[in-house]
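Novice: Can you look at this prediction? I've put the sequence above it.
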Amino acid sequence: MKRAERLIALSEMLRRSGARGISAERLAREFAVSVRTVKRDLDSLENSGAPLWSRPGPGGGYGMASGASLPPVTLSPAQAVALMAAVSAAADAPYADLAAAGVQKILDVLDPRTRARADELARRVWVNAPALSSRATKSALEEAMAEQRVVRIRHTSKAGSTTVRDVEPVLFASTNGQWYLVGWCRMREAIRWFTVSRIEQATVTKTACSGHTISEVGEPPANAKPVHGLDE
């Protein structure tokens, strides 16, 4: 790992350690460098404006000041491409357009040299973009979920039966390469899973959801989890 990349990873690890902090010895083991190198890196972070704190003695260590403003994070070219690849490969995911816009904002503030290297590396990463639902349909589903309003959908089942239903959105779920809208179907009076790619039309109504919860969906598969932060 190059030093610039190590400094980025080091600052992220310190941030995640919270009030506990983390010892220089553990940081050295984590990055396979000497304690002396770690302390030199910590000095560099502090000199760059990172709000570091240190606690001497047994049980002591280093951490990032809680609630303090961090200096702008500089991505490595590989990290920038990782973001681009993740968003490109999940173009059918909920709020993917917003994610793409967020990644673009990050790319726009990269220094020219890093951006050029990221662009070069990005040309070496190909993705097979899935067929997408219409933008209008996706936007309606996303708005209904975020605002917790009933959405009226036109949905065609796998068997070819088309129905129009009012659904109270509860969650989006991805399994076996497909995205689903999971919600309370007012027609069936039960929780139902609707394949997003089979929803031909969606309209957000002015009716607020009545309060159906995620617990009504049941237990998620063992390998499924909510989209929390990476340190969850």
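Specialist: Done, it's in.
Novice: Please count neighbours and contacts with C-alpha atoms only from this point.
Specialist: Fine.
Novice: quick one: the strands in the protein?
Specialist: For the chain, strands defined by DSSP state E occupy the ranges 52-55, 61-64, 149-156, 162-175, 178-185, 190-195, 199-208.
Novice: looking at those, which is buried most?
Specialist: strand 61-64 (a mean of 23; mean count of other CA atoms under 10 Å).
Novice: Distance from that strand to the middle of the chain?
Specialist: Centroid separation between strand 61-64 and its chain, computed with CA atoms, centre = their mean, to the nearest Å, is 26 Å.
Novice: Show me what that strand packs onto, helices and strands only.
Specialist: Here strand 61-64 touches helix 3-17, strand 52-55, going by 3 or more CA pairs under 8 Å, 6 or more residues apart in numbering; DSSP states H and E.
Novice: Let's have the ones you listed in JSON lines, adding distance to residue 179.
Specialist: Below are the helices and strands packed on strand 61-64 laid out as JSON lines (distance: least, CA to CA, whole Å):
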{"stretch": "helix 3-17", "distance to residue 179": "31"}
{"stretch": "strand 52-55", "distance to residue 179": "42"}
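Novice: and residue 97, which of these is closest to it?
Specialist: Ranking the helices and strands packed on strand 61-64 by proximity to residue 97 (CA to CA) places helix 3-17 first, at 26.0 Å.
Novice: Which positions in that closest one come out as buried?
Specialist: Neighbour counts using 16 or more other CA atoms under 10 Å place 7, 10, 11, 13, 14, 15, 16 of helix 3-17 among the buried residues.
Novice: Next up, a structure to set beside the first:
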Amino acid sequence: MNKAQRLIQLIMLVNERKTFTIQELADECGVSRRTMIRDLMGLSELGVPLYSQPGPGGGYRVLRDKVLPPILFTEHEATALFLAGQSLMNYRQLPFDNEVNSALHKFYHYLPKELKQKIDYMQQKIVFWVPPHQLELPHLKGLLDAALEPHPVQIIYEASQRKERIIHPIGLYTMNGLWYCQAYCELAQDHRVFRVDRVQELVDLPQKDDVETTKLTENENIRPWIMRMDETDTLKLEVHLTAEGVRRCQSELWLSSSIQTFEDGSGLIRRSISPSYQSWAVHFFLGLGAEANVCQPAGLRSLIQEKLQQMLKFYQN
């Protein structure tokens, strides 16, 4: 094995463990202790941040983030990865700070000149547009950390009311430029979706082994919870739409698949929704004006009528 191959293998080895000794790595790579010392010095020169601790219980460890070995990409793979990274650029805030900019800069820097020109040209033809929001998300990373290393957090959540809650985050997802956190809420004693920009305060709480919901979130996946409906606790939504109402609802991901369109362009929505989405649905369908007529559920229809009466007071004089 030549030196380049050994260094690649060495990067993978040091990434796999928290601490290691020179002799352990030398034995694993089948080289002398002196050669291993030279190879570790070579890693340091390449920018791998190694930290040594002397003494009987000492050794080496990677000081900061782990470093990936060199990876070979085809031209199409490199283009796809670069554009995938670019698709995140329009988000004002991400849970991993500026790592996207740093990764794209490194990736682009080492591309061949011809591929750089191809990507530059392609960026003039393809845009991954995300609606711009100026909402602050100071607790985006805190919620992600609580989902990755499961532990409860205490939040102040401000929607229609300002409430203190203890939640157990399962994961995050983004839709239409907004970030959402799926979590188990101790106050509601059920799963809920929280808009991340509405989390005003967040305090990490210690893991409570005696709380069953805390253990539950460790093995849960965010994907099944996106717009998930419990069949025992749903409301039947029925909305009649004009042709313009159909067009506007088709831009809403969670409604578009439920629209039945007729020959004259009008349409009908029939689907199940969670009771927790009623407040959102009131404002959404009111925003469609006369283009949508909510027929069911009766509770949602009543909430829309109440909101209309409140609005009417503003315009009576």
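Specialist: Thanks, I have it. On a predicted model such as this, the values are computed, not experimentally measured, just so you know.
Novice: ok, back up a step: tell me which of the helices and strands packed on strand 61-64 of the first structure sits nearest to residue 201 of the first structure.
Specialist: helix 3-17 (42.2 Å).
Novice: Output the buried residues of helix 3-17 of the first structure in a markdown table, with distance to residue 195 of the first structure appended to each entry.
Specialist: Formatted as a markdown table, these follow (distance: CA to CA, whole Å):
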| residue | distance to residue 195 of the first structure |
| --- | --- |
| 7 | 43 |
| 10 | 41 |
| 11 | 41 |
| 13 | 38 |
| 14 | 41 |
| 15 | 39 |
| 16 | 36 |
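Novice: what do we get in the first structure for residue 201 of the second structure?
Specialist: In the first structure, residue 201 of the second structure lines up with residue 201, judged by TM-score structural alignment.
Novice: residues contacting its match?
Specialist: Residues in contact with residue 201 of the first structure (CA atoms under 8 Å, 6 or more residues apart in numbering) are 137, 153, 154, 155.
Novice: how about the first one, what's its match in the second structure?
Specialist: Read it as residue 137 of the first structure. Taking TM-score structural alignment, the alignment pairs residue 137 of the first structure with residue 139 from the second structure.
Novice: Just confirm that match contacts residue 196, I think it does.
Specialist: Yes: if you go by CA atoms under 8 Å, residue 139 of the second structure and residue 196 touch, sitting 7.2 Å apart.
Novice: between these two, which one's more packed in?
Specialist: Comparing residue 139 of the second structure with residue 196 by other CA atoms under 10 Å, the one with more neighbours is residue 196, at 23 against 19.
Novice: Quick check, the more buried one in contact with residue 182.
Specialist: No: the criterion here is CA under 8 Å, and residue 196 of the second structure misses it with residue 182 at 9.8 Å.
Novice: which neighbours do those two share?
Specialist: Among the neighbours of residue 196 of the second structure, none is also in contact with residue 182 (CA under 8 Å, 6+ apart).
Novice: quick one: contacts for the closest residue to residue 208 of the first structure other than its chain neighbours?
Specialist: If you skip the residues right next to it in sequence, residue 208 of the first structure has residue 149 as its closest partner in space, 4.4 Å away by CA to CA, 6 or more residues apart in numbering. For residue 149 of the first structure, the contact set (CA under 8 Å, 6+ apart) comprises 168, 169, 204, 205, 206, 207, 208, 209.
Novice: Identify, from these, the entry nearest to residue 26 of the first structure.
Specialist: Residue 26 of the first structure lies nearest to residue 169 out of the contacts of residue 149 of the first structure, by CA to CA, at 44.9 Å.
Novice: what residues are up against that closest one?
Specialist: Listed by CA under 8 Å, 6+ apart, the contact partners of residue 169 of the first structure are 144, 145, 148, 149, 150, 151, 181, 182, 183, 184, 209.
Novice: how does it look with 10 Å?
Specialist: Going by CA atoms under 10 Å, 6 or more residues apart in numbering, residue 169 of the first structure touches 141-142, 144-151, 181-185, 191-192, 209, 211-214.
Novice: Among the buried residues of helix 3-17 of the first structure, which pair sits farthest apart?
Specialist: 7 and 16, at 14.3 Å, using CA to CA across these.
Novice: so where is the longest helix along the second structure in the first structure?
Specialist: If you go by DSSP state H, the second structure has its longest helix at helix 298-314. Helix 298-314 of the second structure lines up with nothing in the first structure when matched by TM-score structural alignment.
Novice: That helix - contacts with which helices or strands?
Specialist: On a contact count with 3 or more CA pairs under 10 Å, 6 or more residues apart in numbering; DSSP states H and E, helix 298-314 of the second structure meets strand 235-241, helix 278-287, strand 292-296.
Novice: Please work out which residues outside that helix touch it.
Specialist: With contact meaning CA under 10 Å, 6+ apart, helix 298-314 of the second structure is reached by 235-238, 275, 277-279, 281-283, 285-286, 293-296.
Novice: 7 Å instead?
Specialist: Residues from elsewhere that reach helix 298-314 of the second structure (CA atoms under 7 Å, 6 or more residues apart in numbering): 278, 282, 294, 295.
Novice: between that helix and strand 235-241, how many degrees?
Specialist: Here helix 298-314 of the second structure points in a direction 50 degrees away from that of strand 235-241 (axes from the mean of the first three to the mean of the last three CA atoms, to 10 degrees).
Novice: Check the offset of helix 298-314 of the second structure from the chain's centre.
Specialist: Here the centre of helix 298-314 of the second structure is set off from its chain's centre by 34 Å, with CA atoms, centre = their mean.
Novice: same deal with stretch 211-218 of the first structure?
Specialist: On the basis of CA atoms, centre = their mean, stretch 211-218 of the first structure sits 23 Å off its chain's mean C-alpha point.
Novice: which residues sit against that stretch?
Specialist: The set of residues external to stretch 211-218 of the first structure that reach it, using CA under 7 Å, 6+ apart, is 170, 191.
Novice: Over to stretch 171-178 of the first structure?
Specialist: With CA under 7 Å, 6+ apart as the test, stretch 171-178 of the first structure has contacts from 179, 180, 181, 182, 183.
Novice: try 10 Å this time
Specialist: With contact meaning CA under 10 Å, 6+ apart, stretch 171-178 of the first structure is reached by 90, 92-94, 130, 141-142, 145-146, 179-183, 193-197, 213-214, 217, 220-221, 223-226.
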